[in-house]
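I'd like to go over a predicted model; first the sequence, then the structure.
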Amino acid sequence: MIPLTDLKAQYQQIKPRVDEAILRAVASTQFVLGPEVASFEERFAAYCNVSHCRAVNSGTSALHLALLAAGVGPGDEVITVSMTFVATTAAILYSGAKPVFVDIDPVTWTINPANIEAAITLRTRAIMPVHLHGLMADMDPIMAIAERHGLVVIEDAAQAHGAAYKGRAAGSIGDLGCFSFYPGKNLGAYGEGGAVVTNRADFARKVSLLRDWGQETKYNHVVPGYNYRMDGIQGAVLNIKMDYIEEWTEARRAVAARYDDLLAKLPFVRPQPPAHCRHVYHVYAIALSHRNETLRRLQEAGIGAAIHYPVPVHLQKAYATLGYRVGDLPLTEALAHQFLSLPVYAELAPEDVVEVVTQLEKIAFADAA
């Protein structure tokens, strides 16, 4: 069996250090926020090349608080994409705003800047590009549009730890950047976790207040807030993992490069990151016809392939009240029927990549016959 990801293999690599860190965090009795979280915030801010990082309890909470810190609220609109996990949309709705979806670029599969300006109205307050699969959206034109129209840009970088665009780190280009540390992410906690990064001190202060019940000091609540604090144990785990994030990222990129080479002769659409982008391959997705049958046959062969994401957000039953219909976002909808995610993680052996592609080749040529 070749799994989609292998968290056990990663844990075995760092087990002595991470076990010690967890025990240290428990012994300190600093179970919520505390020095481990503060240390991680400092390190992750430096990694993202920003001035401030505020750790929270999930990537969804990070998006929610970033929106609130930026002043997004009821009656506002936020332009984003439907080719994403539902948390992007949910966070916009939590803020009281309305998500406005635009279609994606056919090459990068991220938000197409050419579609943004037509979606701007008098109610538009923010743009939320999603860095899908570990590849950053085309940020320069997005920032130019935002500047022309006086909009805030909030990067959904939940899948893009360590990604870069023209030498600039994910989360550092927009007004705020939001990350998830869900266990399966490239930088994953041992439970839920997230962070907001920014270069603006006022935004960082607002997030600090909002994550901790709006408290300026204990029992001094200056704004209505939330219980969105990061646990100390998660800070301890993430502190250890910060020592390995670049090593793991380069290993993932090496796996992706092997896939690129081996898949070149097969009739599948593969990721095509621009030369100015550092893709960190949270997901290695290909696009192909007969996706569901291919997935079934790969799984029968012991290959842990998966789909990210089979139903775009605008067609999910939970968000039907937004009023979107089949055909509104044609490229998003087409790719949702074609995407197939292949196993990718730092510990994936070269021979396992060969086996995945061998099985794909068998399926492709069998279908051709």
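Good, I have the coordinates.

CA only for contacts and neighbour counts going forward, please
Fine.

how far is the helix or strand containing Ala285 from where the chain is centred?
Using DSSP states H and E, Ala285 sits within strand 284-287. The chain centre lies 16 Å from the centre of strand 284-287; the measure is Cα atoms, centre = their mean, to the nearest Å.

what do you get for stretch 163-181?
Relative to its parent chain, stretch 163-181 has a centroid offset of 10 Å by Cα atoms, centre = their mean.

gap between the two ends of it?
Start-to-end span of stretch 163-181 (Cα to Cα, to the nearest Å) is 15 Å.

With stretch 188-208 instead?
OK, stretch 188-208 end separation, Cα to Cα: 22 Å.

The structure to be compared is supplied as follows:
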Amino acid sequence: MSDTTIVPMIDLGRQFRSFEGDLVEIFRRVGRSGMYVDGSELRKFQVEFAEYCDVPYAVGVGNATDGLAIVLQGMGIGRGDEVITAANSFVASGGSIAEVGATPVFADIREDLNIDPGSVARLVTSRTKAIMPVHLTGQPADMDALREIANTHSLKIIEDAAQAVGACYKGKCVGGLGDAAVFSLHPLKNLHVYGDGGVITTKSSEIYNTCIQIRNHGLIDRDTSVRVGRNSRLDEVQAAIATYKLAQIDDLNERFRAIAHCYSNELSSCVVVPREHDDTYSVYHNYVIQAENRDALKEHMASCGIATKIRYPRLINQQPAYGRMLDPSVQTPVALRVNSRILSLPIFPEMTNEETSAVINAVQDFYS
């Protein structure tokens, strides 16, 4: 094991330093305004983010997990209902469903790590109310196939786009491909703020107005609450930072893509590399390979001073918290097999060409 990490998974400080002067000025501007919650900075961000996703409405929230739960609640989904989502996502996808009292049903995946529409179709029951596809790693799911299932069974589609700001499917931005979508602004995401944050997008004025109320205690004015809600607002400083970074996101995403394509070109003879479909534009929030002898490769990379991660070590349907909710007859064999092989390599826009080469050389050395 190397005592020194030569290549980290991510280095958030590098991006902060590159934007530091502008970020300090943003903090000063918001600080001097005296308005820190639910003000003009949030309204500006919501308008610009909606325009970016080519939808009429966006709602800033405290985090993406809250955003998913707010959308589910706003759609009237709750106890006795089922929502189908991907087994291999982060636990928040299942947790948001359980939080509103509904039952998460975990579908299998395809080799590209995204939810398998065939598995989804087999899991629809009379209790199913929505499908929650996850655009995992920034690669859009097969939305046409999922929309066909949703239309056949009168289901809602909620995009879990936490990892996919800027990704596109058949020329359209994710965030406008379903009835609603939720993005994360967590520091590990391509578009991030300095703490937690999230955004809901939708084309529906009804969903928009309901989510606006739910995120702020169900209030329609300072003293009148018309529904049970929560406190989940994106504050003014974070909204201002998000607006600033939204102007940079296409350039940042292009750097993610350049590093990913470099990896794919050099590593495809050693490992299974991500395959970008002809009709999608992936933003490579994570660069995930599928590798023989994955655990040994991970140890080798560490010995070379290169950080790697398994995202995620357990499927959601393997988590203890969800055991009592699961139908034992529902199996996810592809997700189980793939999950034993996945490994995330370092990728972030400030990563140097030398660091990228070091990662490539270490993987090639292991398999040589």
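All right, it came through fine. What you are looking at is a predicted structure, and each value in this text was computed from that prediction instead of being measured.

and for the helix or strand just after the strand holding Ala285 of structure 1, what span of structure 2 is it aligned with?
Following strand 284-287 of structure 1 in sequence order, the next helix or strand is helix 291-300 (DSSP H and E). Under the alignment (TM-score structural alignment), helix 291-300 of structure 1 falls on residues 294-303 in structure 2.

How far off centre is that stretch?
26 Å.

same thing with stretch 143-152 of structure 1?
23 Å.

what range in structure 2 does that stretch sit on?
Alignment note (TM-score structural alignment): stretch 143-152 of structure 1 is matched to residues 147-156 of structure 2.

Show me what counts as buried in the matching stretch.
Under the neighbour-count criterion of 16 or more other Cα atoms under 10 Å, stretch 147-156 of structure 2 has 147, 149-150, 153, 155-156 buried.

same question, stretch 67-86 of structure 1
67-70, 72-73, 76-86.

Those residues in helices, which ones?
67-69 (DSSP state H).

can you put the residues you listed in a markdown table and add distance to Val18 of structure 1?
Output for those, formatted as a markdown table (distance: Cα to Cα, whole Å):
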| residue | distance to Val18 of structure 1 |
| --- | --- |
| Leu67 | 33 |
| Leu68 | 34 |
| Ala69 | 33 |
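
Between the residues you listed, which sits nearest Glu293 of structure 1?
The nearest member of these to Glu293 of structure 1, counting by Cα to Cα, is Leu67 at 40.0 Å.

which residues of structure 1 does stretch 168-177 of structure 2 align to?
By TM-score structural alignment, stretch 168-177 of structure 2 lines up with residues 164-173 in structure 1.

Then stretch 319-326 of structure 2?
Under the criterion TM-score structural alignment, stretch 319-326 of structure 2 matches residues 316-323.

Strands along the stretch 51-200 of structure 2, start to end?
57-61, 82-86, 103-107, 128-132, 156-160, 168-169, 172-173, 180-184, 198-202 (DSSP state E, counting those that start in this stretch).

For the ones you listed, give me JSON lines that also has distance to Asn114 of structure 2.
Formatted as JSON lines, the strands of the stretch 51-200 of structure 2 follow (distance: least, Cα to Cα, whole Å):
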{"stretch": "strand 57-61", "distance to Asn114 of structure 2": "25"}
{"stretch": "strand 82-86", "distance to Asn114 of structure 2": "7"}
{"stretch": "strand 103-107", "distance to Asn114 of structure 2": "10"}
{"stretch": "strand 128-132", "distance to Asn114 of structure 2": "11"}
{"stretch": "strand 156-160", "distance to Asn114 of structure 2": "11"}
{"stretch": "strand 168-169", "distance to Asn114 of structure 2": "13"}
{"stretch": "strand 172-173", "distance to Asn114 of structure 2": "17"}
{"stretch": "strand 180-184", "distance to Asn114 of structure 2": "16"}
{"stretch": "strand 198-202", "distance to Asn114 of structure 2": "21"}
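
so which of the ones you listed gets nearest Leu12 of structure 2?
Of the strands of the stretch 51-200 of structure 2, the one closest to Leu12 of structure 2 (Cα to Cα) turns out to be strand 180-184, at 16.0 Å.

Now do the closest one: everything it contacts.
For strand 180-184 of structure 2, contacts defined as Cα atoms under 8 Å, 6 or more residues apart in numbering pick out 63-64, 67-68, 71, 157-165, 174-175, 192, 197-204, 207.
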